[in-house]
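**Student:** Pasting a predicted model and its sequence here:
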Amino acid sequence: MIDFSKDTVFKLTPCKPKDIAPTVQPIIIPGEEIISSFKAVRDFVVFTNKRLIAVNVQGMTGKKKDFTSLPYNRIQAFSIETAGTFDLDAELDLWFSGLGNVRLEFRGSDIRAIGQLIATHTL
């Protein structure tokens, strides 16, 4: 499982959902759709209409993967921080019941759209 106790889990940039869909498709349930996806070097995060899926690619070959499913209905609060002129990273903080705080950092992403996605599924 991803170590969510670190200050930063990922530095994510947008990627095409079709590029990562084959990896997460086996755990997608009926009626669930991929809305957006973001990639780090090997790891990635997928936002669906039901949950956030964090995929941690492990090992030298990358064949071993850890899938962490974070359902929106377990989010108690969230915060977004937009990028600035000199600080180009945007941040999303999520507080999950039973898990605690999860922070994701984004580069080159519209964090407001991500915040609206989270709000749509939690409010």
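**Tutor:** Structure's in. What do you need?
**Student:** going forward, measure contacts and count neighbours with C-alpha atoms only.
**Tutor:** Will do.
**Student:** buried stuff in the longest helix seen in the chain?
**Tutor:** The helix that spans the most residues within the chain, counting by DSSP state H, is helix 111-122. By neighbour count on 16 or more other CA atoms under 10 Å, the buried set for helix 111-122 is 111, 114, 115, 117, 118, 122.
**Student:** Stretch 98-112 too?
**Tutor:** 101, 102, 103, 104, 105, 106, 107, 109, 111.
**Student:** Would you check how far apart the first one and residue 75 are?
**Tutor:** Just to be clear, that refers to residue 101. 10 Å (CA to CA, to the nearest Å).
**Student:** Put this next to the previous one:
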Amino acid sequence: MGLFDALLGNAGEMDRDEAHEELSTILGNGEQIELAYKLIRDMIVLTNRRLILIDKQGMTGKKIEYRSIPYKSVTMFTVETTGHFDLDAELKIWVSGQSDPMELEFSGKTNVYAMQSLLAEKVAGK
């Protein structure tokens, strides 16, 4: 992920080993990270069991909110790829009990097809 993408607010792919090291304290037994994305300090992680949104807050980033969404709670999602003039990809996720979707933006270099494929498998089944 480049500095330009980070400044624009676009998440880029992250190394799974680095993500696993950072999240080892909150992962369950046998839970494996399948995809991870990073936006400056925040992270978006798809595991074999759930979607985790990590929001590091404050000046130091010591206060952290971990939003855990079981795949069974995802009612719908959309993936929008990049275009000629729109350089970022977008993911919208609707979660049961919420009327508005969560909106996440990714850099144009991010493989949104891999993310879409994994979400489809987890949400709709194999």
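**Tutor:** Thanks, I have the structure now. Owing to the predicted nature of the structure, the values given are computational and were not obtained by experimental measurement.
**Student:** Which secondary structure elements does the longest helix of structure 1 sit against?
**Tutor:** strand 75-81, strand 89-96 (3 or more CA pairs under 8 Å, 6 or more residues apart in numbering; DSSP states H and E).
**Student:** same thing but 7 Å
**Tutor:** Here helix 111-122 of structure 1 touches strand 75-81, going by 3 or more CA pairs under 7 Å, 6 or more residues apart in numbering; DSSP states H and E.
**Student:** Distance from the chain centre to the strand it packs on, please.
**Tutor:** 13 Å (CA atoms, centre = their mean, to the nearest Å).
**Student:** Run a quick neighbour tally on residue 97 of structure 1.
**Tutor:** 12 (other CA atoms under 10 Å).
**Student:** Name the residues that touch stretch 94-108 of structure 2?
**Tutor:** 5, 10-12, 73-77, 82, 87-93 (CA atoms under 7 Å, 6 or more residues apart in numbering).
**Student:** before we move on, which element is residue 70 of structure 1 in?
**Tutor:** Per DSSP states H and E, residue 70 of structure 1 falls inside strand 64-71.
**Student:** Among the buried residues of stretch 98-112 of structure 1, which pair sits farthest apart?
**Tutor:** 101 and 109 (20.9 Å; CA to CA).
**Student:** could you redo the buried residues of stretch 98-112 of structure 1 as a markdown table and give each row secondary structure?
**Tutor:** Output for the buried residues of stretch 98-112 of structure 1, formatted as a markdown table (DSSP: H, G, I helix; E, B strand; the rest coil):
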| residue | secondary structure |
| --- | --- |
| 101 | strand |
| 102 | strand |
| 103 | strand |
| 104 | strand |
| 105 | strand |
| 106 | strand |
| 107 | strand |
| 109 | coil |
| 111 | helix |
